[in-house]
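**Q** model the following, please.
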Amino acid sequence: MVTAGIVAILIAAALIAVVLLRRGGSQSATPSGPSSSTGPVLAVKIDNVAEARPATGLGSADIVYVEPVEGGLTRVLAVFSGGRPPVIGPVRSARETDYDVLAQFGKPVFAYSGAAPPVVQALHAPPLSDRIVNASPAEAPAAFVRDDSRAAPHNLFVHTGNLPTSDGPAPEAVYARGAAPAGGTPATSFTAKFPAASYEFRWSDGKWLVWADGKPYTSTESGQLGASTVIVQKVAVHQTSYPEDAQSPTAPVAETIGSGTATVLRDGQSFAADWSRTQAGSGTTFTTTGGQPLPVADGPVWVLLTP
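**A** Got it, this is the predicted structure:
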């Protein structure tokens, strides 16, 4: 039988946990170890302008999508599977580009900080509400905390142990893995440019180290970020029919269903490639210009959706 004293202790412990989550402070950006919470796919929208760096938790991402946003800048959609890092951020708002990117992963949990009203409405209505688990502060308030050592709005972090789980294919099912085909060109560096942002990848010790806007791109728990495969995917871009915010009349939407060209970096080599994706629920396939399958290498994958 539960006594009144035990009930009081449990209530007090719960209140302390809530207070600690809401206090923020440097703890939100200093993970101490892996979280015990797991789920097939967690996707987190991460701020990556200069004021938002360094990131936290990004070194554990299986796939990092770099998406164009308003003002010629970019934002990251990071995909995690299996064990989740305990803290990820800084978290920012969703964009229309996310709809089709997320559709590859079955029904992922999607952590984001909000969005323009038409995007919020779309994310909470079929068919999108059937394909994702919304996990913004509106749905999971106990999972989010502000870091008072950073300036808003670049200071919102998510504690992944307080997020729900879902189901869907792991990243390995979305991007085929395997040995590189013949025909690559030796490469030591590559630069991808957006109108107001640039990324450089340098081959070092078996991985592509990442620079953003001329500086090493780091995450607090892992140091400089790196990838085994980098895909610079050329995509068509159209503008939204609604304003993103008071300062931005429209926002770009990267079109990831269709076909186009790409540059694939892996194993210290560069490959000219073609990409194809026939529908929202399928992954993207890459082939060399000669038609050979072009899989990604084992390890983290970065995909830059460049206009």
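**Q** from here on, just use CA atoms for contacts and neighbour counts.
**A** Noted.
**Q** just give the closest residue to residue 118, not the sequence neighbours.
**A** Excluding its sequence neighbours, the residue lying closest to residue 118 (C-alpha to C-alpha, 6 or more residues apart in numbering) is residue 242, at 7.6 Å.
**Q** tell me the contacts of residue 128?
**A** Contacts for residue 128 (C-alpha atoms under 8 Å, 6 or more residues apart in numbering) come out as 99, 122.
**Q** and it, how far from residue 213?
**A** 34 Å (C-alpha to C-alpha, to the nearest Å).
**Q** about what we covered before: make sure the residue nearest to residue 118 is indeed in a helix.
**A** No - per DSSP: H, G, I helix; E, B strand; the rest coil, residue 242 lies outside any helix segment and is coil.
**Q** now do the same contact list for it.
**A** Neighbours of residue 242 in contact, by C-alpha under 8 Å, 6+ apart: 118, 249, 250, 251.
**Q** tell me which two of these sit farthest apart.
**A** Using C-alpha to C-alpha, the two most remote members of the contacts of residue 242 are 118 and 249, lying 13.7 Å apart.
**Q** all helices of this protein, in order?
**A** 4-23, 97-102, 117-123, 128-131, 171-174 (DSSP state H).
**Q** and this one, please, so the two structures can be compared:
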Amino acid sequence: MRPWTQTRRTAVAVVAAAATLALAPGCTLSKTDGPNPPSSDGRILAVKIDNVGPARPQTGLDAADVVYAEQVEAGLSRLMAVYAGRLPPVIGPVRSARETDLELLRQFEDPALAFSGAQSKLLPLIATAPLRPLPPGKAPTGAYFRGGGKVAPHNLFVRPKALKADPREGGLESTGFRFGPRPKGGTPEREETVRFPAARFTFSWSAERQRWLVSMDGERARTTDGGTLGASTVVVQYVKVHESRFHDRSGNVTPFTETVGSGKARVLRDGRAYKAHWERPAGRSGTEFTTEEGRRPLPFAKGQVWVVYAKA
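**A** Alright, predicted model coming up:
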């Protein structure tokens, strides 16, 4: 066989294998998705953040515009913090990405994602996803560091400005989120708890601070400097959660959270709870939240938003 023929066949086989993987069931990519645009700085910076006991308290979480809570292996939770405005000096502890993140981030325009790594079979999907991946191996020297008085693997932190990400005003517009005055209706609410198989989140209304104070696994969530974490709006979004094709080193199957579709939600703001409906028709679409009755737009309170993905 001629050398050029063998080379050509090998190249075709590699392309075909990549296409099969990218379009396999459960994949988050569409045929219109291409490689990451290398010149894009990203309109938002998303950071995967550790959320088990040894990782707390986290750093820089209070500066996020949106915090997503998702289920991972063994029923535990992990956070994705999205920054569309100011960047804190340090964020962390940083942990690995999941397939759920790729679908979730498609509703943002030109997102950059900071993460510590990923399962080897997931890496090709990350490489072709419409985002700018910024793991330690692709980040500028000095952007990531070990520290914070924590033990590995809960001690990886990132200096976001060193990543040269460039969050810009309006970075949340593509999400479908709307902010405005408190709508009519709702019922008075003082506390809401969302349970995962091996984790739980509790949000307690503080009239004094006009925020929902966050507790995780029964303990009040605090920042590294001792402040308390709190949200202006909390969204409990009921979604389908099922097994994916991926698993961790211990053999625990990674859950996949479906954020495209529609379903029920519960929106907390200003000390009140609203029954809501969410809808996201496609990966590149934002997620619209409306009142359960009448399907009227349901605006969020200005400030930090927490979105907790609860199993429907």
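**Q** so after superposing, what's the score?
**A** Between these two chains, after superposing, the TM-score reads 0.83 (TM-score structural alignment, normalised by the length of the first structure); 265 aligned residues with a C-alpha RMSD of 1.6 Å.
**Q** which one of the helices of the first structure lies closest to residue 154 of the first structure?
**A** helix 4-23 (16.1 Å).
**Q** let's have the helices of the first structure in TSV, adding distance to residue 140 of the first structure.
**A** Putting the helices of the first structure into TSV (distance: least, C-alpha to C-alpha, whole Å) gives the following:
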stretch	distance to residue 140 of the first structure
helix 4-23	12
helix 97-102	19
helix 117-123	15
helix 128-131	16
helix 171-174	24
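**Q** of all these, which lies closest to residue 79 of the first structure?
**A** helix 171-174 (8.0 Å).
**Q** center of the second structure, which residue is that?
**A** residue 80 (3.4 Å; C-alpha atoms, centre = their mean).
**Q** aligned partner of that residue in the first structure?
**A** Under the alignment by TM-score structural alignment, residue 80 of the second structure pairs with residue 77 in the first structure.
**Q** how close does the nearest residue to its match once chain neighbours are set aside get to residue 306 of the first structure?
**A** Leaving aside its chain neighbours, residue 77 of the first structure sits nearest to residue 45 (4.6 Å; criterion: C-alpha to C-alpha, 6+ apart). Look at residue 45 of the first structure and residue 306 of the first structure: by C-alpha to C-alpha, they are 17 Å apart.
**Q** between these two, who's got more neighbours?
**A** Using other C-alpha atoms under 10 Å, the more surrounded residue of residue 45 of the first structure and residue 306 is residue 45, with 25 against 21.
**Q** so what corresponds to the more buried one in the second structure?
**A** Aligned partner of residue 45 of the first structure by TM-score structural alignment: residue 48.
**Q** residues contacting that match?
**A** Here residue 48 of the second structure is in contact with 78, 79, 80, 81, 94, 95, 96, 97, 113, 114, 115 (C-alpha under 8 Å, 6+ apart).
**Q** kindly recompute the last result at 7 Å.
**A** The neighbours of residue 48 of the second structure, taking C-alpha atoms under 7 Å, 6 or more residues apart in numbering as the test, are 79, 80, 81, 94, 95, 96, 97, 114, 115.
**Q** just the residues you listed: which are in strands?
**A** Among these, the ones falling in strands (DSSP state E) are 79, 80, 81, 114.
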